[in-house]
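In: My questions are about this predicted structure, shown below with the sequence.
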Amino acid sequence: MAVPKRKTSKARRDKRRASAYQLSKVTLVECPQCHELKVPHRVCGSCGYYKGREVIKVEK
């Protein structure tokens, strides 16, 4: 039966496992009010609108 000659280092082990924990890319959609890119289901940071209503006041 094959036995490892040396202990696998933590760095080598973690490099091998790193591919399983890749983050997915952020989805961006266009804001219907100001046409800037924003994260879906969040208040737009540039105009302060969400679902057609002004939720926060944004200083320009």
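Out: Perfect, I can see it now. Residues are numbered from 1 along each chain as shown.
In: C-alpha only now, for contacts and for neighbours.
Out: Fine.
In: quick one: residue 58 from residue 41, how far?
Out: 18 Å (Cα to Cα, to the nearest Å).
In: When these two are compared, which one has more neighbours?
Out: residue 58 (12 against 9; other Cα atoms under 10 Å).
In: if I pick the more buried one, what's in contact with it?
Out: The contact partners of residue 58, taken as Cα atoms under 8 Å, 6 or more residues apart in numbering, are 45-48.
In: this is the comparison structure:
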Amino acid sequence: MANPKRRHSKSRRDKRRANWKLSLPGLVECPQCHSPKLPHRVCAECGYYKNREVIAVK
């Protein structure tokens, strides 16, 4: 296998690793209760999906 001929600096290594950060999930507003929720999923607050009650929330 090939081995590196010269050592890479710490800044060069860290520049490569700089893009491994997590991104926030894209949240949308629920049309029923206006709380943030993940798109294409049932709202955890009111239990509605596509203007229909899918689960009964207490």
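Out: Sure thing, it's come through. Note that the coordinates shown come from a computational prediction; the quantities given were computed from them, not determined experimentally.
In: Work out the TM-score between the chains.
Out: After superposition, the two chains reach a TM-score (TM-score structural alignment, normalised by the length of the second structure) of 0.66; 52 aligned residues with a Cα RMSD of 2.8 Å.
In: Looking at the contacts of residue 58 of the first structure, spot the one nearest residue 32 of the first structure.
Out: In terms of Cα to Cα, no member of the contacts of residue 58 of the first structure lies closer to residue 32 of the first structure than residue 47, at 10.2 Å.
In: Assess the claim that the closest one and residue 37 are in contact.
Out: No - checked against Cα atoms under 8 Å, the pair residue 47 of the first structure and residue 37 is beyond contact range at 11.1 Å.
In: Please say which of those two ends up with more neighbours.
Out: More neighbours surround residue 47 than the other of residue 47 of the first structure and residue 37, with 19 against 15 (other Cα under 10 Å).
In: separation between the spatially most central residue of the first structure and residue 17 of the first structure?
Out: Most central in the first structure under Cα atoms, centre = their mean is residue 26, positioned 4.3 Å from the mean C-alpha point. As judged by Cα to Cα, residue 26 of the first structure and residue 17 of the first structure stand 22 Å apart.
In: same thing with residue 33 of the first structure?
Out: For residue 33 of the first structure, the distance to residue 17 of the first structure - Cα to Cα - is 43 Å.
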